[in-house]
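Student: Next come a sequence and a model predicted from it.
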Amino acid sequence: MAIQQGKQVCCYDCVECPEGRISTQRDADQCEPCPEDHYPNENKNWCIGKKLSYLSYGEPLGAILVSFTLLLSGNTVVLMGIFLLYRHTPIVKANNWGITWALLSSLLLCFLCSFLFIGWPGKVTCLLRQMVFGIIFSVSVACVLAKTLTVILAFMAAKPGSQMRRWLGNRLALSVIIFPSLIQTAICIVWLATSPPFPEYDMHSQSDTITVQCNEGSDLMFYLVLGFMWLLALISFTVAFFARKLPDSFNEAKLITFSMLVFCSIWVSFVPAYLGTKGKYTVAVEVFSILTSSGGLLGFLFFPKCYIMIFRPELNTRDQLVRKRSGGN
């Protein structure tokens, strides 16, 4: 009941209850609020239980992302088999078999870590998913940087009297991969120790839905993990860009340059997309970014080599490599 101004107390208007409140009878003195996990029906005379919302395997969006993940993971396994079969050929040896295998393995783990983001956000998955994602992605990008440096050093070591031969080998590549990965791991450990992620129920973002999500604990640490990954990607892109014109028929620098450009573009656009979505769609944006950026690295770095190994074996010879390095056609 709303008292009419300037009239008798017995005169009143019947007005609709405000948002979030109901009245189960006419001419009530005031409206009652719904419980936090309920919302009013259209007539505002009854409370309805809110639905739980999270990115599940059963809904279309979750099923699409799972299918995409399985497809890319299967392609990675096939590529690993192909490179294992052709590991003694010049095109694989020229680009360091060990780093190639490490990169393929880390990309496979990148695809599989998407499963940590899909399904019920429990305590363990909330703790692990951003940490696992950040560390594995740092390993992948560090492998790309190691491959680029290997290309440059191999070209410089081929010159007569070069002192660069002593830098070639697995020791330098291993250092380039391990050192950034340890830094990212240290950032994640600090994150876990100071403000770890945890599951939460968001009652208020949507009026009719309870969003079950992971609270990242510290937005600063989350963006610090992303920022370090972007820094590695930027360094890899810059080094590959300057090495893209080296005279080597198996030079990966051009492929790395383009793949890292795609990688950086995806993760730069991730931030506004991540901040502009709510609930399960925020998680879907991150999973999509993980899959597309990893798929870009997989496709641009390895599919051209597979094409040569399978369909153009005449290009997969030591003569081709030596001729190109010496400046021949």
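Tutor: That came in fine, so what should we check first? Residues are numbered from 1 along each chain as shown.

Student: Please count neighbours and contacts with C-alpha atoms only from this point.
Tutor: Fine.

Student: which residues in the stretch 151-300 of the chain form helices?
Tutor: With DSSP state H, counting those that start in this stretch as the criterion, the stretch 151-300 of the chain has helices at 170-194, 219-243, 253-275, 280-311.

Student: Which one, of these, ends up nearest to Thr69?
Tutor: Closest approach to Thr69 among those is made by helix 280-311 (6.9 Å; Cα to Cα).

Student: returning to that earlier point: using CSV, please lay out the helices of the stretch 151-300 of the chain together with mean neighbour count and distance to Leu103.
Tutor: Below are the helices of the stretch 151-300 of the chain laid out as CSV (neighbours: other Cα atoms under 10 Å; distance: least, Cα to Cα, whole Å):
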stretch, mean neighbour count, distance to Leu103
helix 170-194, 16, 10
helix 219-243, 18, 14
helix 253-275, 18, 12
helix 280-311, 18, 9
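
Student: how about those in JSON lines, adding distance to Leu321?
Tutor: Output for the helices of the stretch 151-300 of the chain, formatted as JSON lines (distance: least, Cα to Cα, whole Å):
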{"stretch": "helix 170-194", "distance to Leu321": "21"}
{"stretch": "helix 219-243", "distance to Leu321": "17"}
{"stretch": "helix 253-275", "distance to Leu321": "15"}
{"stretch": "helix 280-311", "distance to Leu321": "13"}
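
Student: between those, which one is nearest to Val92?
Tutor: Minimum separation from Val92 across these (Cα to Cα) falls at helix 280-311, 8.4 Å.

Student: Please state the offset of the very next helix or strand once past the closest one from the chain centre?
Tutor: Once helix 280-311 ends, the next helix or strand along the chain (criterion: DSSP states H and E) is helix 318-325. Its chain's C-alpha centre and that of helix 318-325 lie 37 Å apart, by Cα atoms, centre = their mean, to the nearest Å.

Student: here's the one I want to compare it with:
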Amino acid sequence: MDCGPQKGKAVCCYACTPCPEDEISSETAVVLGIFVKHRDTPAVKANNRALSYSLLISLTCCFLCSLLFIGRPNTATCILQQTTFGLVFTVAVSTVLAKTITVVLAFKVTAPGRRIRKVLISGSPNFIIPICSLIQLTLCGVWMGTNPPYTDTDAHSEHGHIIIMCNKGSLTAFYCVLGYLGSLALVSFTVAFLARNLPDTFNEAKFLTFSMLVFCSMWVTFLPVYHSSKGKAMVAMEVFSILASSAGLLGCIFVPNCYIILLRPDSNSIQGFWDRTFSRRKEPS
């Protein structure tokens, strides 16, 4: 919906026209389609297809949750804004953590001992996602049960305007949800950073490290700017942070894989995998 003020009328009067069809970007969906189409190739298999699908779907939801911040707020959208944001980003970050741990275990499985092999085959790292999400869901439930977000008015941010906005309700609960998400992101970054020097043939540990660095940097920057903003600028800042951090995760993790799948098909094969591995072993240290 494209809206603009009407000449000769009050500033609160807008003329809106629907957006043309196919104007909403579907690039997240495109990456998911690429991974589904090439699901049997080494580049997709090596990076755990199930976790890749989970991360792509959660990132799609992250992009879509920004739509909840657009338009006239009401009690339902105010509640959905915060709970949806907290949950979908928790799923995304916990999936990154699960992918990182899976990468580490995959390279450790050649070491003596069967315990690591059993953990990897059983898919135990995948349980990180529901466990982390359940903790965040509990925090959101406590928030909604005590002092949930509600619609409020702001008559001070802009002279001559009364802005209808969402009040966070309990700021303590809001920062608990945000703090938990930040802690989870920090753990994911730390694990990915420690695994960054693993062999890089179809290994995304370095990409995961950089993606979490971008994610953490974005939200560390967001907090002081968010607190110094008022009125519509606060909402715009929140939407920008959601879109930028989602794009950062999508670009850092999946663009290199899409490059190999689409532009380097010779490397995206078993033969290419062994050629790259063998050539690295022959390189002098």
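Tutor: Yep, that arrived. It should be emphasised that the depicted structure is a prediction, and the values quoted were computed from it without experimental measurement.

Student: Run through the residues that contact the residue mapped onto Cys214 of the first structure from the second structure.
Tutor: Using TM-score structural alignment as the criterion, Cys214 of the first structure maps onto Cys166 of the second structure. Applying Cα atoms under 8 Å, 6 or more residues apart in numbering to Cys166 of the second structure gives the contacts Pro73, Asn74, Cys78, Pro149, Tyr150, Thr151, Asp152.

Student: same deal with Ile235 of the first structure?
Tutor: Applying Cα under 8 Å, 6+ apart to Ile235 of the first structure gives the contacts Leu145.

Student: can you tell me which residue in the second structure aligns to it?
Tutor: Aligned counterpart of Ile235 of the first structure in the second structure: Val187 (TM-score structural alignment).

Student: I'd like to know which of the helices of the stretch 151-300 of the first structure is closest to Gly62 of the first structure.
Tutor: Nearest of these (Cα to Cα): helix 280-311, 7.9 Å.

Student: in the superposed pair, what's the mean gap between the closest one and the second structure?
Tutor: Aligned to the second structure and superposed, helix 280-311 of the first structure gives a mean residue distance of 0.5 Å (mean Cα distance after the TM-score superposition for the first structure).

Student: picking that back up, so which two of the contacts of Cys166 of the second structure are the farthest from each other?
Tutor: Using Cα to Cα, the contacts of Cys166 of the second structure span at most 10.9 Å, a distance reached by Pro73 and Pro149.

Student: Which of the two has more residues huddled nearby?
Tutor: Set Pro73 of the second structure next to Pro149 and count neighbours by other Cα atoms under 10 Å: Pro149 wins out with 25 against 18.

Student: Count the neighbours of the equivalent of Phe63 of the second structure over in the first structure for me.
Tutor: If you follow Phe63 of the second structure across to the first structure using TM-score structural alignment, you land on Phe111. Neighbours of Phe111 of the first structure under the rule other Cα under 10 Å: 26.

Student: so which helix or strand takes in Phe111 of the first structure?
Tutor: Counting by DSSP H and E, Phe111 of the first structure is part of helix 97-112.

Student: what angle separates that helix from helix 170-194?
Tutor: Here helix 97-112 of the first structure points in a direction 30 degrees away from that of helix 170-194 (axes from the mean of the first three to the mean of the last three Cα atoms, to 10 degrees).

Student: average offset between helix 97-112 of the first structure and the second structure?
Tutor: In the superposition against the second structure, helix 97-112 of the first structure averages 0.2 Å from its aligned positions (mean Cα distance after the TM-score superposition for the first structure).

Student: go on, stretch 133-147 of the first structure?
Tutor: Superposing on the second structure and averaging over aligned pairs (mean Cα distance after the TM-score superposition for the first structure), stretch 133-147 of the first structure comes out at 0.3 Å.

Student: So what's the gap between the helix holding Phe111 of the first structure and the chain middle?
Tutor: How far helix 97-112 of the first structure lies from its chain's middle: 15 Å, per Cα atoms, centre = their mean.

Student: what's next to that helix, contact-wise?
Tutor: Residues outside helix 97-112 of the first structure that contact it (Cα under 8 Å, 6+ apart): 69, 72-73, 76-77, 80, 87, 133, 136-137, 139-140, 143-144, 146-147, 170, 173, 290-291, 294, 298.

Student: quick one: which of those sit in helices?
Tutor: Per DSSP state H, helices hold the following members of those: 69, 72-73, 76-77, 80, 133, 136-137, 139-140, 143-144, 146-147, 170, 173, 290-291, 294, 298.

Student: Quick one: buried ones out of those?
Tutor: 69, 72-73, 76, 80, 133, 136-137, 139-140, 143-144, 146-147, 173, 290-291, 294, 298 (16 or more other Cα atoms under 10 Å).

Student: Check which residues of the strand or helix carrying Leu127 of the first structure are buried.
Tutor: Element membership of Leu127 of the first structure, judged by DSSP H and E, is helix 123-157. Residues of helix 123-157 of the first structure classed as buried by neighbour count (16+ other Cα under 10 Å): 125-157.

Student: Please tell me how far the aligned residue in the first structure for Ala236 of the second structure sits from Leu261 of the first structure.
Tutor: Under the alignment (TM-score structural alignment), Ala236 of the second structure pairs with Ala284 of the first structure. Counting by Cα to Cα, to the nearest Å, the separation of Ala284 of the first structure from Leu261 of the first structure is 22 Å.
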